[in-house]
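Peer 1: the sequence isn't on hand, but the structure is:
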């Protein structure tokens, strides 16, 4: 089976944290098309709660600008305390790029700048989960 045809393995789960319901809906749609289970959170507090739970999370997709007292990068870093190998895809507006750390990403982290096309989102998700 070619890499393009890779679908999710059983139970692979992605957490989406974004305060815009439309963005969460779009990302969830892409994930479900790929065969992943999606969990949604609307702010960093709810997102971190999921990250600190025992729920399986294969990838975190998060906006950088989030309500809840911490931004997406801070939430991801806090989540990695319990899940050291957590893979993270940051969704960011151009101006927020600096908040990610000016491109200083840890291994397993990637950035997707808004606006993006769904195919780009799908391929980044597949790459990250496959460990590319």
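Peer 2: All right, it came through fine. Fair warning: this is a prediction, and the values are worked out from it, not measured in the lab.
Peer 1: all contacts plus neighbour counts: C-alpha atoms, from now on.
Peer 2: Fine.
Peer 1: show me where this structure has its strands.
Peer 2: Remark: strands assigned in the chain by DSSP state E are 13-17, 37-41, 59-63, 88-92, 109-113.
Peer 1: redo these as CSV? Include distance to residue 81.
Peer 2: As requested, the strands of the chain are exported to CSV (distance: least, C-alpha to C-alpha, whole Å):
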stretch, distance to residue 81
strand 13-17, 16
strand 37-41, 19
strand 59-63, 14
strand 88-92, 13
strand 109-113, 15
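Peer 1: dump the ones you listed into a markdown table; add distance to residue 71 and mean neighbour count as well.
Peer 2: A markdown table is the format used below for the strands of the chain (distance: least, C-alpha to C-alpha, whole Å; neighbours: other C-alpha atoms under 10 Å):
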| stretch | distance to residue 71 | mean neighbour count |
| --- | --- | --- |
| strand 13-17 | 10 | 25 |
| strand 37-41 | 13 | 19 |
| strand 59-63 | 8 | 26 |
| strand 88-92 | 11 | 24 |
| strand 109-113 | 14 | 19 |
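Peer 1: check which residues of stretch 95-115 are buried.
Peer 2: Residues 97, 100, 108-112 are the ones in stretch 95-115 that count as buried (16 or more other C-alpha atoms under 10 Å).
Peer 1: another structure for you, compare them:
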């Protein structure tokens, strides 16, 4: 909920998912998504990296911000992040979260489906 609040305070539209299953359904829909913000540890059977990989299978180039309380290398498995992926470790200042979100969203990338005039998600 905190991430949603920060996104909305920055002027973005946020789509919240309660667990990995709900998140995967959103990623498999046609809604425009400019950035996936996910915790590494998720309820619902999949972790954040698996969700990001599934999202990128449907939406190549999807930007991803992983949030985790674990060490960065432990959080993403092999420590390898694809271009357009970043990790933010807890605890963090809200300004750091806002900065990462802005940086990731405003780096040029191909459209991710949906109506391009529908606003940033």
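Peer 2: Looks like it came in fine. Bear in mind that the values here come from a model prediction, so they are computed numbers and not experimental data.
Peer 1: where does the TM-score land?
Peer 2: After superposition, the two chains reach a TM-score of 0.82 (sequence alignment, normalised by the length of the second structure), with 105 aligned residues with a C-alpha RMSD of 1.3 Å.
Peer 1: report the two of the buried residues of stretch 95-115 of the first structure separated the most.
Peer 2: Distance extremes for those: the farthest pair is 97 and 108 at 17.0 Å, using C-alpha to C-alpha.
Peer 1: show me what contacts the spatially most central residue of the first structure?
Peer 2: Ranked by distance to the mean C-alpha position of the first structure (C-alpha atoms, centre = their mean), the top residue is residue 61 at 1.1 Å. For residue 61 of the first structure, the contacting residues are 14-17, 88-91, taking C-alpha atoms under 8 Å, 6 or more residues apart in numbering as the criterion.
Peer 1: across to the second structure, which of these hold up?
Peer 2: When those are mapped onto the second structure through the alignment and contacts are counted by both residues aligned by sequence alignment, their matches' C-alpha atoms under 8 Å, the preserved ones are 88-91.
Peer 1: tell me which of those residues is nearest to residue 44 of the first structure?
Peer 2: Of all those, the one with the least separation from residue 44 of the first structure (C-alpha to C-alpha) is residue 90, at 13.0 Å.
Peer 1: wait, the closest one sits on residue 66?
Peer 2: No. Using C-alpha atoms under 8 Å, residue 90 of the first structure and residue 66 do not qualify as a contacting pair, with a distance of 11.4 Å.
Peer 1: shared neighbours of those two, anything?
Peer 2: With contacts taken as C-alpha under 8 Å, 6+ apart, the residues that reach both residue 90 of the first structure and residue 66 are residue 72.
Peer 1: how many residues are close by the aligned residue in the first structure for residue 47 of the second structure?
Peer 2: Residue-level alignment of residue 47 of the second structure against the first structure, with sequence alignment as criterion, gives residue 71. Here the number of neighbours of residue 71 of the first structure (other C-alpha atoms under 10 Å) works out to 18.
Peer 1: and for the one 10 residues further on?
Peer 2: By the criterion of other C-alpha under 10 Å, residue 81 of the first structure has 12 neighbours.
Peer 1: so who does it touch?
Peer 2: In this structure, residue 81 of the first structure makes contact with no residue, judged by C-alpha under 8 Å, 6+ apart.
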